[in-house]
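Asker: My questions are about this predicted structure, shown below with the sequence.
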Amino acid sequence: MDTKVWKVDKYVDKLESNPQVVDAADFLRDNEVVAMPTETVYGLAGNAESDEAVAKIFAAKGRPGDNPLIIHIADRGQLDGFVAEVPETASVLMDAFWPGPLTIIFKKKDGVLSEKATAGLETVAVRMPDHPVALALLRVSGLPIAAPSANSSGKPSPTTARHVLDDLAGKIAGVVDGGPTGVGVESTVVDCTEGIPVILRPGGVTREQLEAVVGEVRVDPALAGEGSRPKSPGMKYTHYAPNAPLYLVSGSREFLQELVAEKRVEGLRVGVLATEESAERYDADVVLACGKRAELETVAAALYDVLRKFNAHGVDVIFSEMFPVDGVGHAIMNRLQKAAGNKVIVE
């Protein structure tokens, strides 16, 4: 399969009449799958009402079938078509954070969306992306769109069209290249089906931001993915992993450097994931700065690109600094823990 590339400038007016967007939307209506940019990561978009389209998403990614997909919409009125009810808490959160990196879990109406998209659950995860190209594509297609990250399952999520092509060229119909994404980590997922909202996946909207709007917000104890049936994308399986084994290091820079030295004595090519403040202090084969520790949003934005760069450098093992779990740091550490398979070395 040839994978078509549509380059679209997100700053151009009248995106909904852009021939590239219209062509990509036609592919979606034909139940093909195309990658699209969002403000978080690139998503692999397909018609959420079509078993055929959703099956193509799972096949292209190599994604387990019991891992539900997020449904993307461009207008809140679309919820009436496939959501059974909209709780007041969900309405407040939508008012505050849509469009944006927040996914909300609702009880679904039966018989509308593909059961493959919701993994047979009684709930559905929905968000409205804050990206002009994605919104234009959604509006022109007129469809609710299922869109997990546009990468091979388990690998770092894509934040550029090039990342998508590295993983999925020849496996999908096309890629809408809208430039690099902004937030860099996926949306926060919040379950609003039962009373107090529960975070199922940390992401671009922090717990602190949520609580400022709706009061108490809980964090699901199964966030690490120990449940038998994931209610949210990203809860059950290892994700975001680079090719080389990744270890998180809890301790001083001197301790991390000792670990590097030990592996280099063994003849291994060693990588270190650090920040701009600390990168020059390490002596390793490859040291990559992943944003600024003083500005964790920059770490989030660079994380997946840095993990992919280690693949290009051909390292044998990677050691990573750890980050505070305040604010977006919660999402950063969630992704790093999954990428490392929860391998942590403590000083």
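Answerer: Good, I have the coordinates. Residues are numbered from 1 along each chain as shown.
Asker: contacts and neighbour counts: CA atoms only from here.
Answerer: Fine.
Asker: any idea how far residue 276 is from the residue lying farthest from the centre of the chain?
Answerer: Relative to the mean C-alpha coordinate of the chain, counting by C-alpha atoms, centre = their mean, the farthest residue is residue 265 (36.4 Å). Going from residue 265 to residue 276 by C-alpha to C-alpha, to the nearest Å gives 26 Å.
Asker: can you give me the strands in the stretch 1-150 of the chain?
Answerer: Under the criterion DSSP state E, counting those that start in this stretch, strands of the stretch 1-150 of the chain are mapped to 4-7, 34-36, 43-47, 70-72, 102-107, 123-127, 145-146.
Asker: neighbours around the closest residue to residue 205 other than its chain neighbours, how many?
Answerer: The shortest distance from residue 205 to any non-neighbouring residue, by C-alpha to C-alpha, 6 or more residues apart in numbering, is to residue 188 (5.7 Å). Counted with other C-alpha atoms under 10 Å, the neighbours of residue 188 add up to 23.
Asker: Contact partners for residue 188?
Answerer: 101, 102, 103, 199, 200, 201, 202, 203, 204, 205, 206 (C-alpha atoms under 8 Å, 6 or more residues apart in numbering).
Asker: quick one: which of those has the most company?
Answerer: For these, neighbours tallied by other C-alpha under 10 Å; top is residue 103, 32 neighbours.
Asker: re the thing from before, and the contacts of residue 188, which of them are in strands?
Answerer: The strands, defined by DSSP state E, take in 102, 103, 199, 200, 201 from these.
Asker: Verify the stated contact: the third one with residue 193.
Answerer: No. Under the contact definition of C-alpha atoms under 8 Å, residue 199 does not touch residue 193, with a separation of 11.7 Å.
Asker: who touches both of these two?
Answerer: The contact lists of residue 199 and residue 193 share no entry, where a contact means C-alpha under 8 Å, 6+ apart.
Asker: how deep is the nearest residue to residue 15 once chain neighbours are set aside tucked in, by neighbour count?
Answerer: Of all residues not flanking residue 15 in the chain, residue 136 sits nearest, at 6.0 Å (C-alpha to C-alpha, 6+ apart). Using other C-alpha under 10 Å, residue 136 is surrounded by 21 other residues.
Asker: Starting from residue 78, give me the distance back to residue 136.
Answerer: 15 Å.
Asker: out of the ones in strands among the contacts of residue 188, which one sits closest to residue 31?
Answerer: Ranked by distance to residue 31 (C-alpha to C-alpha), the ones in strands among the contacts of residue 188 are led by residue 103 at 23.6 Å.
Asker: list the contacts for the closest one?
Answerer: Residues near residue 103 by C-alpha under 8 Å, 6+ apart: 70, 125, 126, 127, 128, 187, 188, 189, 190.
Asker: got JSON lines for these, with distance to residue 9 too?
Answerer: As requested, these are exported to JSON lines (distance: C-alpha to C-alpha, whole Å):
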{"residue": "70", "distance to residue 9": "25"}
{"residue": "125", "distance to residue 9": "29"}
{"residue": "126", "distance to residue 9": "26"}
{"residue": "127", "distance to residue 9": "23"}
{"residue": "128", "distance to residue 9": "20"}
{"residue": "187", "distance to residue 9": "23"}
{"residue": "188", "distance to residue 9": "26"}
{"residue": "189", "distance to residue 9": "29"}
{"residue": "190", "distance to residue 9": "31"}
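Asker: Put this next to the first one:
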Amino acid sequence: MRTLQLTVDYFVDNSENYTQAVDLLKKGEVVAFPTETVYGLGAVATDEKAVKKIFDAKGRPSDNPLIVHIGTAEEVSLYTSYIPEVAKLCMEAFWPGPLTIVMHAKPNILAPSVTAGLDTVGIRMPNHPVALKLLQTLKAPLAAPSANRSGKPSPTKADHVFEDLQGIIPCILDGGMTGIGVESTVLDVTLNTPVILRPGGVTKEMLEAVIGPVDEPSIEQQKIESTPKAPGMKYIHYAPNAPVYLIDANKETIENAIKQLKSEHKVALLAPESFKDIKVDYYFSFGEAHNLEQMSATLYDALRACDKTDATIILATATTKSGVGTAIMNRLEKAAGGNWFSLK
């Protein structure tokens, strides 16, 4: 299969490229497209055969539900049986934007593979001109996980999608690099107290300012669920080829770790700009220290860059678990499988 890369330039008429993408989707194909978080791999969410092509392309487990993307907030009522008041408040405050809201699904509307056998569905309205234009031109919902092979770092550039899915999917809409860089926050509002199933760009603090108390379970608590209610809850995600180990952002600790490893390993270090002078085989910057938005935007690109080296181990510095740092650490902990480097 030939994979088309259709560049969508904000300053020219892109109608022909959108028409090609929409035609493919209407024919039951999948199309990769940018959102403000990461690139998504979309199929019409009411077409079971099309949705199954997402799972095939990604190598994704079938019990991992998909998020439904819509072009207008009014569409929520088409796919949910009830919209709680707390959901309405969140939609008003954060849509379009990086917030997925889990509600009870209307039966027999969405493709069964979208909900993975659950009676709930996660829905969001992305805040990206290309994603919104595609959805509003298509006039149908798109089920869309990240556009990468399952388990690998999510794509923040069209080139990342091409690296993973060239020859597997028919089309990529190239809208440049994404902004936020980590997937949307997933909020379950079907419970008495809303629960964050996956942290993202909309933080616990931001949500509580609008709707009051919100629960945020740890990664260990999330694993208790045998069937995940949201993407990223059950399986190792976001991992490059070499094993990843978390390490404290302390220069002496990192230098000692590299000394211990260098006789047997090629070491890649992912760390803030202030650590760039450390002698290591490969260094990739997370941006300026304490700039969590910059770290979020560059995280997956840095993880993917490691795969273009012969590094046999990756050390990634930890950050604070506040604000968007919670989402960053969630992704790093999953990339590392929860492993921290310890000095002998």
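Answerer: Ah, there it is. Small disclaimer: the values here were computed from a predicted structure and weren't measured.
Asker: Run through the strands of the stretch 201-344 of the second structure in chain order.
Answerer: Under DSSP E, counting those that start in this stretch, the stretch 201-344 of the second structure gives strands at 244-247, 267-271, 282-285, 313-317.
Asker: Show residues contacting stretch 162-181 of the first structure.
Answerer: 1-10, 21, 24, 27, 32-42, 60-61, 133, 150-152, 158-161, 301.
Asker: could you give me the residues in the second structure that that stretch aligns onto?
Answerer: Per TM-score structural alignment, the counterpart of stretch 162-181 of the first structure in the second structure is residues 159-178.
Asker: what's the answer for stretch 75-86 of the first structure, then?
Answerer: Using TM-score structural alignment, stretch 75-86 of the first structure pairs with 72-83 in the second structure.
Asker: Any buried residues in that stretch, and which?
Answerer: 72, 75, 76, 79, 80, 83 (16 or more other C-alpha atoms under 10 Å).
Asker: before we move on, back to that, roughly how far does the equivalent of the residue nearest to residue 15 of the first structure over in the second structure sit from residue 34 of the second structure?
Answerer: Residue pairing (TM-score structural alignment): residue 136 of the first structure is matched to residue 133 of the second structure. Look at residue 133 of the second structure and residue 34 of the second structure: by C-alpha to C-alpha, they are 11 Å apart.
Asker: swap in residue 151 of the second structure?
Answerer: With C-alpha to C-alpha as the criterion, residue 151 of the second structure and residue 34 of the second structure are 19 Å apart.
Asker: what residues are up against the most centrally placed residue in the first structure?
Answerer: Taking C-alpha atoms, centre = their mean, the centroid of the first structure lies closest to residue 186, which sits 3.1 Å from it. Residues in contact with residue 186 of the first structure (C-alpha under 8 Å, 6+ apart) are 40, 41, 101, 203, 204.
Asker: one more time with 7 Å
Answerer: 40, 41, 203, 204 (C-alpha atoms under 7 Å, 6 or more residues apart in numbering).
Asker: okay, now residue 241 of the second structure: neighbour count?
Answerer: Based on other C-alpha under 10 Å, the number of other residues close to residue 241 of the second structure is 17.
Asker: Which residue is the nearest non-sequential neighbour of the equivalent of it over in the first structure?
Answerer: Alignment note (TM-score structural alignment): residue 241 of the second structure maps to residue 243 of the first structure. Of all residues not flanking residue 243 of the first structure in the chain, residue 311 sits nearest, at 5.9 Å (C-alpha to C-alpha, 6+ apart).
Asker: separation between the counterpart of residue 265 of the first structure in the second structure and residue 126 of the second structure?
Answerer: Under the alignment (TM-score structural alignment), residue 265 of the first structure pairs with residue 263 of the second structure. Separation of residue 263 of the second structure from residue 126 of the second structure (C-alpha to C-alpha): 47 Å.
Asker: Likewise for residue 246 of the second structure?
Answerer: Distance from residue 246 of the second structure to residue 126 of the second structure, by C-alpha to C-alpha: 31 Å.
Asker: before we move on, back to that, if we go to the second structure, which of the contacts of residue 186 of the first structure are intact?
Answerer: Retained in the second structure (both residues aligned by TM-score structural alignment, their matches' C-alpha atoms under 7 Å) from the contacts of residue 186 of the first structure: 40, 41, 203.
Asker: Per the alignment, name the residue of the second structure opposite the last one.
Answerer: Going back to what we said before, that points to residue 203 of the first structure. So, by TM-score structural alignment, residue 203 of the first structure is matched to residue 200.
Asker: Over to residue 300 of the first structure?
Answerer: Counting by TM-score structural alignment, the partner of residue 300 of the first structure is residue 296.
Asker: Who are the contact partners of that match?
Answerer: Residue 296 of the second structure neighbours (C-alpha under 7 Å, 6+ apart): 180, 181, 182, 328.
Asker: I'd like those as CSV, with neighbour count and secondary structure appended.
Answerer: Output for those, formatted as CSV (neighbours: other C-alpha atoms under 10 Å; DSSP: H, G, I helix; E, B strand; the rest coil):
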residue, neighbour count, secondary structure
180, 22, coil
181, 28, coil
182, 29, coil
328, 26, helix
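Asker: Residue 249 of the first structure: neighbouring residues, count only.
Answerer: 19.
Asker: For it, which non-adjacent residue is spatially closest?
Answerer: Closest to residue 249 of the first structure by C-alpha to C-alpha, 6+ apart is residue 345, at 4.9 Å.
Asker: My guess is that neighbour contacts residue 252. True?
Answerer: No. Checked against C-alpha atoms under 7 Å, the pair residue 345 of the first structure and residue 252 is beyond contact range at 11.3 Å.
Asker: Compare the two and say which one has the larger neighbour count.
Answerer: Taking other C-alpha under 10 Å, residue 345 of the first structure and residue 252 do not tie; residue 345 has more neighbours (15 against 12).
Asker: What lines up with that one in the second structure?
Answerer: Per TM-score structural alignment, residue 345 of the first structure is aligned with residue 341.
Asker: so what's that match up against?
Answerer: Counted by C-alpha under 7 Å, 6+ apart, residue 341 of the second structure has contacts 245, 246, 247.
Asker: Please convert those residues to a markdown table, extending it with distance to residue 114 of the second structure.
Answerer: Formatted as a markdown table, these follow (distance: C-alpha to C-alpha, whole Å):
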| residue | distance to residue 114 of the second structure |
| --- | --- |
| 245 | 33 |
| 246 | 33 |
| 247 | 37 |
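Asker: that older thread, farthest pair within the contacts of residue 103 of the first structure?
Answerer: Greatest spatial distance among the contacts of residue 103 of the first structure (C-alpha to C-alpha): 128 and 190, at 13.6 Å.
Asker: Those two: who's more crowded?
Answerer: Neighbours were tallied for residue 128 of the first structure and for residue 190 using other C-alpha under 10 Å; the higher tally belongs to residue 190 (28 against 24).
Asker: Done for today, thanks.
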